[in-house]
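**Q** no sequence on this one, just coordinates:
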């Protein structure tokens, strides 16, 4: 067997180290993913594909059904964690798509909304935490196809600036949220249009925008997850009714 040259040994060692680092990163991500509560898991989407979970209502208003709420989950949060408020919004007559992302990270697929955005229909983008940042970048780059934007404990960065957009924006935060960078949130208001509605859920926290248990570094909610989910759904429905 031919012996490896010194540079070949070095290259092989670097390759092995790289593969180990990648494997370690994948294992770390999988061990730190937030999984849905039993309540959220018990809700069945009307359709599941490799790209999204879809929620609709049998009693859906056909006019409202032309409104698509396309949602980017927060970092390392499984899509099913948002099923509770998604189903409530769907029950009001709207279609809700919760996107499925590689490794549950929106940064791995910032243009995932392409799989759902439909021309000649009202497409509302939404996102929780980092998911909102990526959603706003998509909205910034596809303003002709987007009719609105919803931020849950999130805000746009410069690349996702919506300051010059002509569509309305809804921003919902929670009073006990300690994961959201409140200083950056205030600065990011410069990237939002004048048609932005702000709402605060009193007693809610960051993890409460989904239903997946406690999140590291978060504040302690003084309302139940059930109540926060209900409020999220009601706020979104009211806003959708106002902009339609």
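**A** Right, received. Where do you want to start? Note that the coordinates shown come from a computational prediction; the quantities given were computed from them, not determined experimentally.
**Q** hey, let's count contacts and neighbours off CA atoms from now on
**A** Noted.
**Q** what about the strands in the chain?
**A** Remark: strands assigned in the chain by DSSP state E are 47-48, 52-55, 67-72, 95-99, 122-128, 148-152, 169-174, 196-201.
**Q** tell me the helices in this protein, going along the chain?
**A** 6-31, 38-41, 83-91, 130-141, 182-187, 225-243 (DSSP state H).
**Q** from the chain's centre, how far out does the longest one sit?
**A** By that I understand helix 6-31. Offset of helix 6-31 from its chain centre (C-alpha atoms, centre = their mean, to the nearest Å): 31 Å.
**Q** Show me what counts as buried in it.
**A** Buried residues in helix 6-31, counted by 16 or more other C-alpha atoms under 10 Å: none are found.
**Q** same question, the shortest one
**A** When burial is assessed from 16+ other C-alpha under 10 Å, helix 38-41 yields the following buried residues: 40, 41.
**Q** From the contact counts, what lies against it?
**A** In terms of contacts (3 or more C-alpha pairs under 8 Å, 6 or more residues apart in numbering; DSSP states H and E), helix 38-41 is packed against helix 83-91.
**Q** Buried residues, the helix it packs on. List them.
**A** 83, 84, 85, 86, 87, 88, 89, 90, 91.
**Q** from these, which single one is nearest residue 168?
**A** The nearest member of the buried residues of helix 83-91 to residue 168, counting by C-alpha to C-alpha, is residue 89 at 17.9 Å.
**Q** sorry, back to before: distance to residue 212 for the strands of the chain - can I get that in JSON lines?
**A** Formatted as JSON lines, those follow (distance: least, C-alpha to C-alpha, whole Å):
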{"stretch": "strand 47-48", "distance to residue 212": "20"}
{"stretch": "strand 52-55", "distance to residue 212": "17"}
{"stretch": "strand 67-72", "distance to residue 212": "16"}
{"stretch": "strand 95-99", "distance to residue 212": "15"}
{"stretch": "strand 122-128", "distance to residue 212": "13"}
{"stretch": "strand 148-152", "distance to residue 212": "15"}
{"stretch": "strand 169-174", "distance to residue 212": "16"}
{"stretch": "strand 196-201", "distance to residue 212": "18"}
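**Q** Pasting the second one now:
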């Protein structure tokens, strides 16, 4: 009678386990690949705005920024912009172009893996490099807006104002005590990523003088130019129409014409 070979069950176990582990590894890489492999950063690919022109350049300084400035003349205002999560910074170059004729220099920050949570304090170096002699504002879209609010909460008096686009402060962040801080809070009418209920709740952690504006017919992805976003609502206005309202509201805010 042949004795049982104890190694056979072990071999069978590994014959089943190893393909399963390989499948799980491939699945995990597939999920992480869009985060780990970021698309190329290219200037001027989708930055045209009607009636506006600007000069844009890329700098590796301070972790990497897109600097969008007036085509002629000096800027009197600096807008530091934190992109949304996993959104490439060039998606917001259009906004810098739109604001440049007003004398606004927009510096769009690149974050590691395009996640502002990995570099909340990046505004420090950008303001030091570009802010001399200018009125400084901080803006952010989505996750970038939450991180911009977090930055401002720890740097009272560092900026004149904050612009939130489809964003709200995290639950543990409050700016209520910053009574001189001007805040413009832009909410997409059909935004299903930063939902109206969450944005309204965020108002309880913002200064009393905050101006909340609903961008008619718009959705979460309309604050940038990066295509549709999973989980977002359906728009009832064109992207261009939404951008026109966004620019009009930001222009009035930066020029001190807040209603």
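**A** Structure received. For clarity, every value in this text was computed on a predicted model and none was experimentally measured.
**Q** on that earlier part again, select, out of the helices of structure 1, the one closest to residue 56 of structure 1.
**A** Residue 56 of structure 1 lies closest to helix 83-91 among those, at 4.7 Å (C-alpha to C-alpha).
**Q** Looking at the helices of structure 1, spot the one closest to residue 200 of structure 1.
**A** Nearest to residue 200 of structure 1, of the helices of structure 1 and by C-alpha to C-alpha, is helix 225-243 at 9.8 Å.
**Q** about what we covered before: in TSV, list the helices of structure 1 along with distance to residue 213 of structure 1.
**A** TSV is the format used below for the helices of structure 1 (distance: least, C-alpha to C-alpha, whole Å):
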stretch	distance to residue 213 of structure 1
helix 6-31	15
helix 38-41	10
helix 83-91	14
helix 130-141	18
helix 182-187	22
helix 225-243	9
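**Q** quick one, which of these is nearest to residue 62 of structure 1?
**A** Each of the helices of structure 1 was scored for nearness to residue 62 of structure 1 using C-alpha to C-alpha, and the closest is helix 83-91 (12.1 Å).
**Q** okay, stretch 177-190 of structure 1 sits on what stretch of structure 2?
**A** Under the alignment (TM-score structural alignment), stretch 177-190 of structure 1 falls on residues 191-204 in structure 2.
**Q** gap between the counterpart of residue 220 of structure 1 in structure 2 and residue 199 of structure 2?
**A** Matched across to structure 2, residue 220 of structure 1 falls on residue 234, judged by TM-score structural alignment. When distance is defined by C-alpha to C-alpha, to the nearest Å, residue 234 of structure 2 is 18 Å away from residue 199 of structure 2.
**Q** Likewise for residue 83 of structure 2?
**A** Residue 83 of structure 2 is 18 Å from residue 199 of structure 2, by C-alpha to C-alpha.
**Q** Over to residue 30 of structure 2?
**A** When distance is defined by C-alpha to C-alpha, residue 30 of structure 2 is 32 Å away from residue 199 of structure 2.
**Q** What is the burial count for the residue mapped onto residue 113 of structure 2 from structure 1?
**A** For residue 113 of structure 2, the aligned position in structure 1 is residue 103, judged by TM-score structural alignment. By the criterion of other C-alpha atoms under 10 Å, residue 103 of structure 1 has 17 neighbours.
**Q** got the contact list for residue 103 of structure 1?
**A** The contact partners of residue 103 of structure 1, taken as C-alpha atoms under 8 Å, 6 or more residues apart in numbering, are 29, 30, 76.
**Q** conserved subset of those in structure 2?
**A** Contacts conserved in structure 2 for the contacts of residue 103 of structure 1, using both residues aligned by TM-score structural alignment, their matches' C-alpha atoms under 8 Å: 29, 30, 76.
**Q** Hmm, residue 148 and residue 167 of structure 1 touching each other?
**A** Yes: with contact defined as C-alpha atoms under 8 Å, residue 167 of structure 1 reaches residue 148; the gap is 5.2 Å.
**Q** Looking at those two, which has the bigger crowd around it?
**A** Per other C-alpha under 10 Å, whichever of residue 167 of structure 1 and residue 148 has more neighbours is residue 148, with 23 against 19.
**Q** Name the nearest residue to the more buried one, ignoring sequence neighbours.
**A** In this structure, residue 148 of structure 1 finds its nearest non-sequential neighbour in residue 124, 4.6 Å apart by C-alpha to C-alpha, 6 or more residues apart in numbering.
**Q** Neighbour count for residue 83 and residue 199 of structure 2, which is higher?
**A** Applying other C-alpha under 10 Å to residue 83 of structure 2 and residue 199 shows that residue 83 carries more neighbours, namely 31 against 20.
**Q** corresponding residue for that one in structure 1?
**A** Aligning on TM-score structural alignment places residue 83 of structure 2 opposite residue 73 in structure 1.
**Q** OK, contacts around residue 161 of structure 1?
**A** 136, 137, 140, 191, 192.
**Q** Dump those residues to TSV, plus distance to residue 37 of structure 1 and neighbour count.
**A** Output for the contacts of residue 161 of structure 1, formatted as TSV (distance: C-alpha to C-alpha, whole Å; neighbours: other C-alpha atoms under 10 Å):
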residue	distance to residue 37 of structure 1	neighbour count
136	27	31
137	29	19
140	33	20
191	34	19
192	33	23
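**Q** what sits against residue 214 of structure 1?
**A** By C-alpha under 8 Å, 6+ apart, the neighbours of residue 214 of structure 1 are residue 207.
**Q** Quick check: the counterpart of residue 103 of structure 2 in structure 1 vs residue 78 of structure 1, distance?
**A** Mapped onto structure 1 by TM-score structural alignment, residue 103 of structure 2 lines up with residue 93. Distance, residue 93 of structure 1 to residue 78 of structure 1, using C-alpha to C-alpha: 24 Å.
**Q** Ok, residue 240 of structure 1 next?
**A** Counting by C-alpha to C-alpha, the gap from residue 240 of structure 1 to residue 78 of structure 1 is 25 Å.
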